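Trainee: I'll drop the sequence and a predicted model, then ask my questions.
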Amino acid sequence: MRLSLGENNNIQELRNFAEWLLKIGDGLAGDAIDGESIVHIPSDILIKKSETALDDLIDFVYPDILSNLSIENYFKDRVILAPTLDCVTDVNNKMTAGLLGQERVYLSSDSVCAEEGNMEFELDAFSPEILNGINCSGLPPHKLVLKVDAPVMLLQNIDQTNGLCNGTRCKLEEWKIM
């Protein structure tokens, strides 16, 4: 992550903020109680809980998003960090819904190849509802909604020699039938 000076910042404020962020990331900020920490966030950077809090955050980080989709570094220079994967899903869904154009929905596989031994147990333990509800790092969601101009990030190495590696950010340019 890169921090840059805003209009009203000074270099010492930026250094203090960067050190505070690093302490949070290293687990050194806050009071540790039973393996958990309580971190006090300054009120001037806290987004208050409201009906429009997520919209306000997206508008702040990605101002005038529809007009800036064609700018090459627009998404590269911005990011929303989220504490849980459920929050990431909410942000992604909200941002995708705000993009113009037709969406395409891709669903994951939701069945298990059961072995002969404990087939009934496996079918009960891995029902489609359970498989569709899995939300963990490194896996796309069960329902992936995409639109043209949407930014996407690769989760696996597809073709390293051509730069299609885990973490590569791309933008969907157009739908092509393969």
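Mentor: Yep, it's here.

Trainee: use CA for all of it now, contacts and neighbours both
Mentor: Fine.

Trainee: residue ranges of the helices in this structure, please?
Mentor: 11-25, 53-61, 65-68, 85-98, 119-125, 128-132 (DSSP state H).

Trainee: out of the ones you listed, which gets nearest to Asp77?
Mentor: helix 53-61 (9.6 Å; CA to CA).

Trainee: quick check: buried residues in that closest one?
Mentor: Across helix 53-61, burial judged by 16 or more other CA atoms under 10 Å covers 54, 58.

Trainee: structure two is appended below for comparative analysis:
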Amino acid sequence: MRVDEDGLMYSRFLIDVGEDKLQKNNNGEIELPKDMVLPFRRIEDSLDFIYPSFENSAELFSKNCVLVPVNESVRNIISICIRRFLGNMEENCSFNSVCDGTNATHFPIEFLDSLEMSGLPPHKLELKKGSPIMMMRNLDPPRLCNGTRLITEELHKNLLVGKIITSAFKDEIVLIPRVKFILSENDGIPLQRMQFPVQSCFAMTIKHKGKQWTMF
């Protein structure tokens, strides 16, 4: 369903879903109102409707967003969209290690590379020139904050050049370096990951809401 910034009822519905306030059937499912359901059964067909073309990507991705309930769905949609996007794929792999070197033998690098956790950028960040990204950390407030959306302009080994497409700093060109993400033992694994603090944002989980977007 498409909504604009005045779609208060739809925004309320999204909040209720996120806070688990809506009635469910015996299978634990929420029945959606018919006017919120797209007439497609395949995710590829839905994406064709939502993103009919990736031309003028800055305008498209500053106003449109696919919201899904879980990170697995986000990764699936990103994988489909980034391969449809024109241009050469750049794979930016992170550098992973454990915080305490004495435990390094307990956590092989292959295992650390495989970790996908909320709030942590992926080990293999696949991007193309012109593809949309979103900040995952406050890097230079108020210009670059968690949630700021950008378009990828240039990709280098340790530097990403992006153009802001939202907020008062729209159209500004910014430089984004790799930064260190640290998980403590309280998170289960004492991981250190050096990666760009961004993620592709063809889709995002439902907790990321924005009144300025057209949401699906």
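Mentor: That came in fine, so what should we check first? From a predicted model like this one, the values you see are computed outputs, not experimental measurements.

Trainee: overlay them and tell me the TM-score.
Mentor: In this superposition the chains share a TM-score of 0.71, using TM-score structural alignment, normalised by the length of structure 1; 156 aligned residues with a CA RMSD of 3.1 Å.

Trainee: thinking again about what came up before, can you redo the helices of structure 1 as CSV with distance to Pro151 of structure 1?
Mentor: Listed next are those as CSV, based on distance: least, CA to CA, whole Å:
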stretch, distance to Pro151 of structure 1
helix 11-25, 26
helix 53-61, 14
helix 65-68, 12
helix 85-98, 9
helix 119-125, 35
helix 128-132, 23
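
Trainee: which one of those helices lies closest to Val145 of structure 1?
Mentor: Among the helices of structure 1, the nearest to Val145 of structure 1 by CA to CA is helix 85-98 (7.5 Å).

Trainee: which residues touch the closest one?
Mentor: Helix 85-98 of structure 1 is touched from outside by 54-55, 58, 82, 135-137, 145-147, 150, with contacts defined as CA atoms under 8 Å, 6 or more residues apart in numbering.

Trainee: going by distance to Ile38 of structure 1, which of those residues wins?
Mentor: Distance to Ile38 of structure 1, by CA to CA, is smallest for Ala82 among the contacts of helix 85-98 of structure 1, at 16.7 Å.

Trainee: translate that closest one into the numbering of structure 2.
Mentor: Counting by TM-score structural alignment, Ala82 of structure 1 lines up with Val68 in structure 2.

Trainee: repeat that for Gln156 of structure 1.
Mentor: For Gln156 of structure 1, the aligned position in structure 2 is Arg137, judged by TM-score structural alignment.

Trainee: over to Cys165 of structure 1?
Mentor: Per TM-score structural alignment, Cys165 of structure 1 is aligned with Cys145.

Trainee: next, count neighbours for its match.
Mentor: Using other CA atoms under 10 Å, Cys145 of structure 2 has 15 other residues around it.

Trainee: what of Val74 of structure 2?
Mentor: Burial of Val74 of structure 2, expressed as a neighbour count using other CA under 10 Å, amounts to 19.

Trainee: give me the distance between it and Asn146 of structure 2.
Mentor: Distance of Val74 of structure 2 to Asn146 of structure 2, computed by CA to CA, to the nearest Å: 18 Å.

Trainee: hang on, the match of Cys165 of structure 1 packs against Met135?
Mentor: Yes: Cys145 of structure 2 is within contact range of Met135, at 6.5 Å (criterion: CA atoms under 8 Å).

Trainee: from Leu112 of structure 2, how far out is the residue lying farthest from the centre of structure 2?
Mentor: For structure 2, the largest distance from the centre (CA atoms, centre = their mean) belongs to Thr102, which lies 33.7 Å off. Counting by CA to CA, the gap from Thr102 of structure 2 to Leu112 of structure 2 is 15 Å.
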